[in-house]
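In: Kindly return the folded structure for what I paste below:
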Amino acid sequence: AFWMPGSVPDAEVVVEKPSNDTLCPACNKPLKLKDLVPVRFTKVPGDKEGRHMDPVTKDIFTAATKLVALKPTGDVVALDTWTKVLRPEGEFKGHQLTDKDVIELKTGGTGFCARDGDKVVSEKHFALGPGSGRQDLRGQHRSARSLGGLVFMN
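Out: Predicted structure coming up:
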């Protein structure tokens, strides 16, 4: 019986004590206070819904917008803005920017399965057989005419 001390099986797996350090989810190294960056979202002026926008292009962020945070200023911009505008210029609000100064932010789901592109594979399947227009009916369903039965006219 499991409630008797002599019949209880011994635990073979030993669980290690968790670390007291807060770990970075990207690189799994301990986070330091000096590594943290205050993130600033630009609000849409006069918007009652509390939406945010790109400070450079003034495009409103949606659930499908890929975002990056800039370390020197903490501003959040769209990934397209970073690649097309800020990276070629190399400067934003008086700060020089390099690829190391950009932190890519994770996006939430949009509800569409094909949002991330290469993760979803779509294939088209055709039914083969009589009536599909893709099957050669010679030899199949062809025999002597019946005197009142089903006749295929393909």
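In: use CA for all of it now, contacts and neighbours both
Out: Noted.
In: Residue 32 versus the most centrally placed residue in the chain, what's the distance?
Out: Nearest to the mean C-alpha position of the chain, counting by CA atoms, centre = their mean, stands residue 116 at 4.9 Å. Remark: distance between residue 116 and residue 32 (CA to CA, to the nearest Å) = 32 Å.
In: Assumed the residue nearest to the centre of the chain was part of a strand.
Out: No: per DSSP: H, G, I helix; E, B strand; the rest coil, residue 116 lies outside any strand segment and is coil.
In: show me the residues around the closest residue in space to residue 53 that isn't next to it in sequence that make contact.
Out: Take residue 53 and drop its neighbours on the chain: the residue closest to it by CA to CA, 6 or more residues apart in numbering is residue 60, 4.1 Å away. Contacts for residue 60 were tallied using CA atoms under 8 Å, 6 or more residues apart in numbering; they are 44, 51-54.
In: cool, and residue 68?
Out: Here residue 68 is in contact with 76-79, 82, 102-105 (CA under 8 Å, 6+ apart).
In: doesn't it fall inside a strand?
Out: Yes: applying three-state DSSP, one finds residue 68 inside a strand.
In: any idea what sits nearest it, other than its immediate chain neighbours?
Out: residue 104 (4.3 Å).
In: Next, the second sequence, to be compared with the first:
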Amino acid sequence: MTRHGKNCTAGAVYTYHEKRKDTAASGYGTQRLRIGRDAVKDFDCCCLSLQPCRDPVVTPDGFLYEREAIVQYLLHRKGELARQRKAYRRQQQQEREQQKQKQSPQAAGGSTDDPGPSGTLPSFWIPSLTPEAGAERLRKPEGGARCPMSGRRLRLRDLTPVRFVPVEPGLRRQQLLALPQGSRYRCAVSGDPLGNASPCAVLRPSGSVVTLECVERLIRKEMKDPVTGEALSEGDIIVLQRGGTGFAGSGICLEAQKSRPVMQA
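Out: Modelled structure (predicted):
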């Protein structure tokens, strides 16, 4: 095959390479991309900042966050929800006042050309300003902030501190981060290296990180924390959510998809 084989336009077959090239250039059709290992989050990185955690905490669903990042997020969401509740109560008050005005015996229908309370005339060309179009209704805000990853309700007291055991205790943080992923931390019980390829769990009483193999073989037999000796329940064993390894068999979706308009004949 010549060096211009992929760009040949005299063939009778519309090749897959030509189809993908035309799809990317046209701006139509769904695009898919296989994500490599560089785009996968390491197991010890925050789900918000995507950086290695200094003060890690874990949610009951196993998502790891930097304490500062998740606290700022929860406080920001709390302020947003407070503003939404205030606007929702104001809307309910206005609806009650309008209902009272409609039920009053002195309420009489006026011309549609009369300016409203705001002094603006209705418009028949803009859908949102027609006489039949009402004001946009606000939905009732949620009761509290939710986890940005799982979507479940999350409170500060639900966060559990995590204590990673470094492979070499004397290393500084810069030296520890310079090590390759999988060589930074080890299991608090067995000493096995931790990484995306090794499923691990967090024990709530001590915050220690252990492998799931250690949990199944040792910890579940006595249901005690091997570090503190406290009794454990099923809720105290939090399976840590981890990223993929770059291989399709890791069980993580490694394909990105972007939906765009499709031209149909």
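In: ok so, going back, residue in the second structure matching the residue nearest to residue 53 of the first structure?
Out: Aligning on TM-score structural alignment places residue 60 of the first structure opposite residue 193 in the second structure.
In: And for residue 35 of the first structure?
Out: Using TM-score structural alignment, residue 35 of the first structure pairs with residue 158 in the second structure.
In: That match - how many residues pack around it?
Out: 12 (other CA atoms under 10 Å).
In: any idea how far it is from residue 65 of the second structure?
Out: 12 Å.
In: Which entries within the contacts of residue 60 of the first structure meet the buried criterion?
Out: The neighbour count (16 or more other CA atoms under 10 Å) marks 44, 52-54 as buried among the contacts of residue 60 of the first structure.
In: which residues of the stretch 101-250 of the second structure fall in helices?
Out: Listed in chain order, the helices found in the stretch 101-250 of the second structure under DSSP state H, counting those that start in this stretch are 173-178, 212-214, 220-222.
In: show me what contacts the residue nearest to residue 68 of the first structure?
Out: Residue 104 of the first structure sits in contact with 67-69, where contact means CA under 8 Å, 6+ apart.
In: now do 10 Å
Out: 66-70, 76-79 (CA atoms under 10 Å, 6 or more residues apart in numbering).
In: same thing with residue 29 of the first structure?
Out: 21-23.
In: circling back to that earlier point, for the alignment partner in the second structure of the residue nearest to the centre of the first structure, give me its contacts.
Out: Alignment note (TM-score structural alignment): residue 116 of the first structure maps to residue 251 of the second structure. Neighbour list for residue 251 of the second structure: 243-245 [criterion: CA under 10 Å, 6+ apart].
In: Now the buried members of those.
Out: By 16+ other CA under 10 Å, the contacts of residue 251 of the second structure give 243-245 as buried.
In: could I get the residues you listed as CSV with distance to residue 97 of the second structure?
Out: Listed next are these as CSV, based on distance: CA to CA, whole Å:
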residue, distance to residue 97 of the second structure
243, 53
244, 56
245, 60
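In: and which of these is nearest to residue 76 of the second structure?
Out: Nearest to residue 76 of the second structure among those is residue 243, at 26.6 Å by CA to CA.
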